[in-house]
Every structure is written in C-alpha cells, then in structure tokens.
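Enquirer: please work out how this folds:
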Amino acid sequence: PGLLGIRDLSAPDFGDSVSSDPGDVPVFWACGVTGVEAVQSAHLALAFTHAPGCMFVTDVKGQSAGPAPEHREEGEEGEAGAPEVVCVSQDPLRYSLVSVGAASAVHALERHVQLDPGSRGIKHLHVPGELLRAALSLSHSRSVLLITGFPTHVTQQPPEETDGPPGALAMAAALRALGKRVALATDARAAGLMRDIVTDALREGVLDEEVPVVTMEGRGQDAARAFLLEDGPEGPTPRYDHLVAIERAGAAADGCYYNARKINIGHLVDPLDELFWLARDTRGVSTTGIGDGGNELGMGRVSEAVRAHVKNGDVIACAVPADFTITTG
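Expert: From the prediction side, this is the model:
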C-alpha cells in the first residue's frame, strides 16, 4: 500500500478503513481514472488495473468456468455462459475475456475454414487459436482499416480476384454493427471499382451507411506515416488502431509482388505493406493478415511454412508479418 501512498490501511486518506490479517494481500480499487495514475506513479514491474472503458463486470461466477482453455482435455468444454481469460498477445502483454460458448463457436469456425479446395497446403500455415485472438483484439478497437485487392488476373480487366472485396464488405458490415469506425483501402488504380462495390452494397442493404474508400499517395515510410498518423495534442496519433489485410497482395523477400503462378504483378500494386511495417513500431496499432496461399499481406509470420509446403512458395511467400495470421480456404 505504501507504494500507492497509503501509509496505514486502518486510517486511509480516502475511503473506509480496512482490517487485515497477516498474509493478506491488500488490493487498491480506485475509480477508472485514478487507478491508472496510481499504478503509473508506483513504477511497479508488473501491475493490473482497470481503465475508463476497459472494466469488465459479470453476474456469472468465475469459478464455474472450469479449466482454462489451454488446460482442458481434447473435446472438454466449460460452462457455455462462463467467462474465460484469453491471452491476446505477448508483446505487448494483453488479455481479454470471452464466454466459453463464444470461444467454442469461434474455434469451430476456425476448423471449418481450414478446408483447402484448391489443395494449396494451407493446413501447414494454420496458427491454432489465431481467429479468436484476432477477433478479441478487434473487439477492443475503435477504428479499423480493411485493406484488400489482389490483381492476379493480369490479362483481364479488372484484374482483381473476387474473394477479397466481398470478405472486406462482410467485415465492414460486422464492425459497423459493433460501432467501429471503418474504412476500406485498396490500390489507387482500383479505388473507383471499390467505391462502385460499396454503392451496390448500400443499395442491397449489406451496408447500413457508406464506408469510405481510401488510398495511399506515394511510397515509402514517409507516405505511410502521412497516411496512418495524424497530428494530435500529444504528437502523432494513429487514425486506425487495427489494420486488417483480406486477400491483399503482399511483398515477397525480394520486394516484388507475385501471384500464385510466380508472375510479378508489382506494376498493379500500391505498397500498402508499408502500413504493416509502420504499425509494428507504432504503439496501439495491431495488424491481421487473412489469406489462402501464403503470398498475401501478413503471411510473413508463416513464410517458412509457405516456402516448404506451398507450390512456388520459395518465390511467392510474403515477407511482411502480421500480429495475427489467419488462413482460410
């Protein structure tokens, strides 16, 4: 208690006195604002507190949750409505809460989307539990940028694959329903097409309101900073706190962009990868990559598996990693 300025538990400056026995661990429960300040001023090696907008309250007893997910036997489930704690990331160390039932449903969905109709070997790229971790991270976001566009059909017009944009729109609709701010990013060359797709989605009722389509001007980290960051009272702050690449062309180790047939499509691709590199060094910004072949943005985290198990993987493997990597056939 002394670290927080409480010299005597029986006579605190604020609040009620506390009776404690030897061996008891006192817990300082402050309001959402002062709790953060108290913990920061204490300079502790490890501490936990709540913050404005980050408090969790439940009427379900935690002890009814059963074993934590990592300690359950295969097929064993906890009580569906009980909460469980999930480690979302190690660096920075972040945890989130989800009901056992919701977690089980997400894990089941993750297993289903590992179907590989194209026999591309995506099972070797799968990171178990990543879908739940990405979903929980997104649940804490306020503003999300969805990046899509893979111009693989170089002899056709337009050259875009057709799985990325619909997936991006589905995510946009879901995130909007959760109250998130959402924008779509693609190549400047394809921005008009993407805006037409958004217009159709509005007309068909897929979207409840227009989602802006944005592009990045220029190349390199300066262009990425101008796109991702905006000036705030305490310095540059991110416009988005989560970047999601959905079937988006990603740069290989040689800096080129390849389709599955090893054709360099770089002349059709804007370097939106730079946003993922910048996000790695920007506090408060997470990234997710979704793909089905290993040459998509964000697949750099499993690039060794891509090179070993995916056809042409030694050439096409994306070298740009994401915090969360989701494979789906």
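
Enquirer: please count neighbours and contacts with C-alpha atoms only from this point.
Expert: Noted.

Enquirer: contacts only, for Leu145.
Expert: By C-alpha atoms under 8 Å, 6 or more residues apart in numbering, the contact set of Leu145 is 182-185, 240, 242-244.

Enquirer: try it again with 6 Å
Expert: 182-184, 243 (C-alpha atoms under 6 Å, 6 or more residues apart in numbering).

Enquirer: can you redo those as CSV with distance to Leu275, secondary structure and neighbour count?
Expert: Below are the contacts of Leu145 laid out as CSV (distance: C-alpha to C-alpha, whole Å; DSSP: H, G, I helix; E, B strand; the rest coil; neighbours: other C-alpha atoms under 10 Å):
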residue, distance to Leu275, secondary structure, neighbour count
Val182, 16, strand, 21
Ala183, 14, strand, 19
Leu184, 14, strand, 24
Leu243, 8, strand, 26
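
Enquirer: one more to put side by side:
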Amino acid sequence: WEFNGVSQVNIMTTGFLSAEEEPVLPSTFREEKAAFLTWLKTALHGFRLELPGKVPGKENLLEEVEKINDIVFWYSHNARVHYLSPHGLEQFGGAAWGTRDVCQGPFEYFLCFQNYPVLRKMLLTIYQHQYLENGNWPQWFMFDRYYTIQHHESHGDIIVWPLKALSDYINASGDYEILNEKLVYTHIEGYEFTGQKETLMQHVRKQIAYIQNHFIPGTYLSCYGDGDWDDTLQPADPALRKSMVSGWTVTLTYQVFREFGERLAAYDAELSQELLTMAADIKKDYHHYIIKDGVTSGFIQFDGDTIKYLLHP
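Expert: A predicted model of the protein is given here:
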C-alpha cells in the first residue's frame, strides 16, 4: 500500500459470529478501554472495599485492600468469559454452557453483585434445556442457533446444580414468581425444544423425581452416574455408574434439598416437608455408609451386601 500526504492510518481487525457481516464503527483503543471499564463498573454494582481509617501498625492494609479492588476487575473479566462460553473456567475455547459450570462461576458472580435480571434469564435458559423424557440435563449444551449440539449424558451431580442455582436466586431476590413461569423442555432425541410448556415448579418436580429414582436401592445416596465434579474420574466400568457413590455429590444433594426445602415452606408446604425429610434421610445414610472409622470416604461401591471404601485411609 502507498499513502501520500497521510499522517495516520488505522487498521481494524474484526470477527463475526455469523456469515452476515455487521457494520463496523471506527473506534480507538482508548474508547474501547473506556467502554469496557464502564461495563465493569456497572457489573460490579458499586462494589469497592475501603478502610474506615488508618489502623495503627497496619499501614500496609490500604495497599492490600487496593489490590483486591484491582483484582476484582480481573475476576469480572474471567466471569464474563465464563458466562459467554462457560465450558470450564480453564477452557477459554469453550463454545457451550456446561450445565454445572454456568451454575457455578458466572451465576455466583452475578449473584454476588445482585444482578437479578441476568440471573433470572440464566435460570430460564437452563431449565429450558431440561430433558422432557427423564428430567435430567445434558453435560453441556449450545445456547444459540446451534442449540441442538449438546452432550446428553451427564455426571451424577449435574442434576443438582440447576436446583442449587434456583434456590440461591430465590433466597437472594425473593422472586417466587419465577416458579410460575411456563417453559419448554428439550427432547432427548434430536435435542429440539418441545411445544409443551410447564411451569418452572413442574420442571423442578421432574428434577427431584429423577434424583429420587437414581438413589442406590434401599438408600438415599445418589448413584455416581457418569462421574462427579472431577471430570477425570469417569467410571471405566459401566457397572460403576449404578453401584458407586460420590460422597461429594451426596453432600451437595443434602445441602440443596435442605436449603430449597426451607425456602419453599411458605410457597409449597407439602414439597417443602418432602425435601426436608429426604435431606434428613440423606444425612443419616451419609453417616451410616460413607463415614467409616470417623473418616469420610471419597467414594463407596456397593457390591451385594459388601461396601468397598475408596479414597479412604
């Protein structure tokens, strides 16, 4: 390229998410930085740590507090990436919503800063991807025009995370009306959305029924399924899906049933009591089966009348 009588040249590199090009508005790094900082400050909802005054002997505290204020911006950037394509925080190339992942980092981030409209929209999107046929969720799913791309098998703890997110949201916002929202399901074959709509509360009942139906027979311990939070520990033997238990998943289920049961007391007393009773039974079986010699087992495996303790001293 040759330029005559030109003192400045701007080169813009753009990328598009669709085949249709969008108009590109000229901008500068300074303008984009300012726009990003404006978004961050809005997302943080006025959050800033300050000291009430000088603390004798702790003069370096002010510097440490400012470090936290700075690093919150970095956390916010990570949360935003995770929210846009949360396929694991360490997997920045993800292109789907991991059901567990989006209910953790991004959801908890917006919960901390009381961004209830975003949280509500996230919950409705997540529950629309619940399978009509069994009440479970895919391990991950696309959420845009590629919504039919998803992984229908999932780890044993995945079913619990949407309920935890819903429970935390209601506790923080007091928005019980969300339970009356009518939502579609997803078909497990073909992954198309259903024409049928039911209230979010009906979705929740289907979700709870799935958890109940996947207790180890004679117990209130959830079976391992295709894994738990540690994605590297997937069962090599398919039989382990129905005979092994993750102590971590059991404690998560206990926590969510107890907390959601407490929050439902004024909304649905019958389901509230049902959840609280199950939570008590889960706790009882956890102490009976998973704790051996005063030490919690990472996993246990039921083999007939025998229990094998795994990840236990």
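
Enquirer: drop the TM-score for these two in here.
Expert: Once the chains are laid over each other, their TM-score by TM-score structural alignment, normalised by the length of the second structure reads 0.26; 147 aligned residues with a C-alpha RMSD of 7.1 Å.

Enquirer: kindly reformat the contacts of Leu145 of the first structure as CSV containing distance to Leu228 of the first structure.
Expert: Formatted as CSV, the contacts of Leu145 of the first structure follow (distance: C-alpha to C-alpha, whole Å):
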residue, distance to Leu228 of the first structure
Val182, 14
Ala183, 12
Leu184, 13
Leu243, 10
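
Enquirer: neighbours of Ser41 of the first structure, how many?
Expert: 11 (other C-alpha atoms under 10 Å).

Enquirer: ditto for Ala269 of the second structure
Expert: Ala269 of the second structure: 14 neighbours (other C-alpha under 10 Å).

Enquirer: so how far is Lys197 of the second structure from it?
Expert: 24 Å (C-alpha to C-alpha, to the nearest Å).

Enquirer: what do you get for Phe36 of the second structure?
Expert: With C-alpha to C-alpha as the criterion, Phe36 of the second structure and Lys197 of the second structure are 38 Å apart.

Enquirer: how about Glu31 of the second structure?
Expert: 44 Å.

Enquirer: also Asp303 of the second structure?
Expert: For Asp303 of the second structure relative to Lys197 of the second structure (C-alpha to C-alpha), the value is 41 Å.

Enquirer: more neighbours: these two, which one.
Expert: Taking neighbours as other C-alpha under 10 Å, Asp303 of the second structure and Lys197 compare with Lys197 leading, 15 against 11.

Enquirer: wasn't that one part of a helix?
Expert: No - counting by DSSP: H, G, I helix; E, B strand; the rest coil, Lys197 of the second structure falls outside a helix, being strand.

Enquirer: distance of it from Leu183 of the second structure?
Expert: In terms of C-alpha to C-alpha, Lys197 of the second structure sits 5 Å off from Leu183 of the second structure.

Enquirer: before we move on, what about Asp281 of the second structure?
Expert: Relative to Leu183 of the second structure, and taking C-alpha to C-alpha, Asp281 of the second structure is found at 31 Å.

Enquirer: show me which of these two is the more surrounded one.
Expert: Between Asp281 of the second structure and Leu183, counting by other C-alpha under 10 Å, Leu183 is the more crowded of the two (22 against 15).

Enquirer: tell me the secondary structure for the more buried one?
Expert: strand.

Enquirer: Ala280 of the second structure sits in which helix or strand?
Expert: Here Ala280 of the second structure sits within helix 269-285, counting by DSSP states H and E.

Enquirer: buried stuff in that helix?
Expert: 272-273, 275-276, 278-279, 282-283, 285 (16 or more other C-alpha atoms under 10 Å).

Enquirer: helices or strands up against it?
Expert: helix 247-263 (3 or more C-alpha pairs under 6 Å, 6 or more residues apart in numbering; DSSP states H and E).

Enquirer: and the helix it packs on with helix 269-285, angle?
Expert: 150 degrees (axes from the mean of the first three to the mean of the last three C-alpha atoms, to 10 degrees).

Enquirer: pull out the buried positions in helix 247-263 of the second structure.
Expert: Buried-residue list, helix 247-263 of the second structure, by 16+ other C-alpha under 10 Å: 247, 249-251, 253-263.

Enquirer: from those, which single one is nearest Val295 of the second structure?
Expert: Nearest to Val295 of the second structure among these is Gly247, at 11.5 Å by C-alpha to C-alpha.

Enquirer: any idea which helix or strand comes after whichever strand or helix holds Ser41 of the first structure?
Expert: Using DSSP H and E, Ser41 of the first structure falls within helix 32-42. Using DSSP H and E, the helix or strand that follows helix 32-42 of the first structure towards the C-terminus is strand 83-90.

Enquirer: what are the buried residues along that next one?
Expert: For strand 83-90 of the first structure, using 16+ other C-alpha under 10 Å, the buried residues are 83-84, 86, 88.

Enquirer: which residues touch it?
Expert: Taking C-alpha under 6 Å, 6+ apart as the rule, strand 83-90 of the first structure contacts 94-100, 133.

Enquirer: any chance of these in TSV with distance to Pro165 of the first structure as columns?
Expert: Below are the contacts of strand 83-90 of the first structure laid out as TSV (distance: C-alpha to C-alpha, whole Å):
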residue	distance to Pro165 of the first structure
Arg94	30
Tyr95	31
Ser96	29
Leu97	30
Val98	29
Ser99	31
Val100	32
Arg133	23
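
Enquirer: and the furthest pair within those?
Expert: Between any two of those (C-alpha to C-alpha), the greatest distance is 18.6 Å, for Arg94 and Val100.

Enquirer: more neighbours: these two, which one.
Expert: Remark: of Arg94 of the first structure and Val100, Val100 carries more neighbours, 21 against 11, as counted by other C-alpha under 10 Å.
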